[in-house]
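Q: Sequence and predicted structure are below.
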Amino acid sequence: MPSRKLNQELTRQSRYRTPKRAAQNRLVWLGNSRHSCLFSSVLQMKLTIEKEIWSFLLMGLGKIDRASVVETIKEDFQRSYFVTGNLTLDAYEKDCEFADPAGSFRGLSRFKRNCTNFGYLVEKSNMKLMKWEDFENKGIAHWRFSCVMSFPWKPILSATGYTEYYFDEQSGKVSRHVEHWNVPKMALLKQILRPSRVSMN
């Protein structure tokens, strides 16, 4: 019967093909296994290197250069970071202390948020770094600030002052940011309440 002969022929062919296919499948499996092992080795090496880098930093050997931090602060002044909140976060400790005549608190994210919120009240601002002084454990930035508030009577707020930047001994980042305003609080309040018809120069 044709169907019986066909089945016998298919069975005979499969006997010869099966070992070859099995060998091919095994080669494919071995190839995939080698690629998997290679990928795992590379991934493990990457994780090991990252771990070593973090250990390097945590040991204090990866201290940030003071000159780099100072240069970053000067660049932040050009962006009026007091008003915009546009400051380089990597230059500060996350739990950095921020202080001014009104009080103090800790937390980099809170400082950034406060600066940004103040910026919403400002229509136009001008902030200049007048002088920078280096000391053993800190730097002092002398600045001049003026802005037009976005109130209907457009008051002009102007002041001079200086900010102390204390650097952490281990990380090299700023751990304390202390503002000093050369204008009394009552004088600032009077400026805010005084209407202005002239735009800030």
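A: Looks like it arrived, so ask away. Residues are numbered from 1 along each chain as shown.
Q: use CA for all of it now, contacts and neighbours both
A: Noted.
Q: tally of neighbours for residue 100?
A: Counted with other C-alpha atoms under 10 Å, residues neighbouring residue 100 total 13.
Q: Sorry, slip of the keys, the one I care about is residue 189.
A: Neighbours of residue 189 using other C-alpha under 10 Å come to 11.
Q: Kindly provide the distance from it to residue 49.
A: Distance, residue 189 to residue 49, by C-alpha to C-alpha, to the nearest Å: 55 Å.
Q: Take this one as well and set it beside the first:
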Amino acid sequence: MDPRPYFLTGAMDVALYDEQCEFADPFVAFRGRDRFVANLENLAGGFITESSTRTLSSEIERGDAAAGVPPSYKTKLLVKLRLGLPWSPVLAWPWGVEHVFDPATGLVVRHLESWDVSPQEGIRQLVSPGAGRKVK
């Protein structure tokens, strides 16, 4: 099994996700596991040409059924990516994912991504030439 994160390989354990799971990041939100799988396949198809990831933290929230708070799992990674665009931009920032589970089925019903960077900084990195910048 490839040890790299799902957003680099395009491979995810589909059976862990509800078919109508909500997927959201700072720029877009949608429902549907199949659409997320298709998006991952596009990323892994060469859009990311070089990468480096390091785990910063992870935590389990057990939830509180009586209070209506579902269980979740949160991870935070330091991610550096070189994109396969003509100017080879390098994106680098802490990136988090929260997986929220349905207590009845055990399936992920919300996949929420967060980036510890302002939208302006993210766009600046996206449009800046990355030649000569190290990723690893």
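A: Yep, that arrived. Please read these numbers as outputs of a predicted model, since none were measured by experiment.
Q: TM-score, when you put one on top of the other?
A: The TM-score (TM-score structural alignment, normalised by the length of the second structure) is 0.83; 126 aligned residues with a C-alpha RMSD of 1.8 Å.
Q: Touching, residue 26 of the second structure and residue 114? I think so.
A: Yes - using C-alpha atoms under 8 Å, residue 26 of the second structure makes contact with residue 114 at a distance of 6.4 Å.
Q: quick one: which of those two has more around it?
A: Set side by side, residue 26 of the second structure and residue 114 show more neighbours around residue 114, with 15 against 12, by other C-alpha under 10 Å.
Q: looking at this, that one is in a strand?
A: Yes - note on residue 114 of the second structure: a strand contains this position according to DSSP: H, G, I helix; E, B strand; the rest coil.
Q: What's the match for it in the first structure?
A: By TM-score structural alignment, residue 114 of the second structure lines up with residue 180 in the first structure.
Q: and the gap between its match and residue 165 of the first structure?
A: 12 Å.
Q: now swap in residue 79 of the first structure and tell me
A: Computed as C-alpha to C-alpha, the residue 79 of the first structure to residue 165 of the first structure distance reads 18 Å.
Q: Those two - which one has more neighbours?
A: The residue with more neighbours, out of residue 79 of the first structure and residue 165, is residue 165; 24 against 17, by other C-alpha under 10 Å.
Q: buried stuff in stretch 72-85 of the first structure?
A: If you call a residue buried by 16 or more other C-alpha atoms under 10 Å, then stretch 72-85 of the first structure has these buried ones: 72, 73, 76, 77, 79, 80, 81, 82, 83, 84, 85.
Q: Which of the residues you listed fall within helices?
A: If you go by DSSP state H, those have 72, 73, 76, 77, 81, 82, 83, 84 in helices.
Q: now these in CSV, with distance to residue 54 of the first structure?
A: Below are these laid out as CSV (distance: C-alpha to C-alpha, whole Å):
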residue, distance to residue 54 of the first structure
72, 23
73, 25
76, 27
77, 30
81, 29
82, 31
83, 34
84, 32
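Q: For the residues you listed, work out which two are farthest apart.
A: Within these, 72 and 83 form the most distant pair, 16.7 Å apart (C-alpha to C-alpha).
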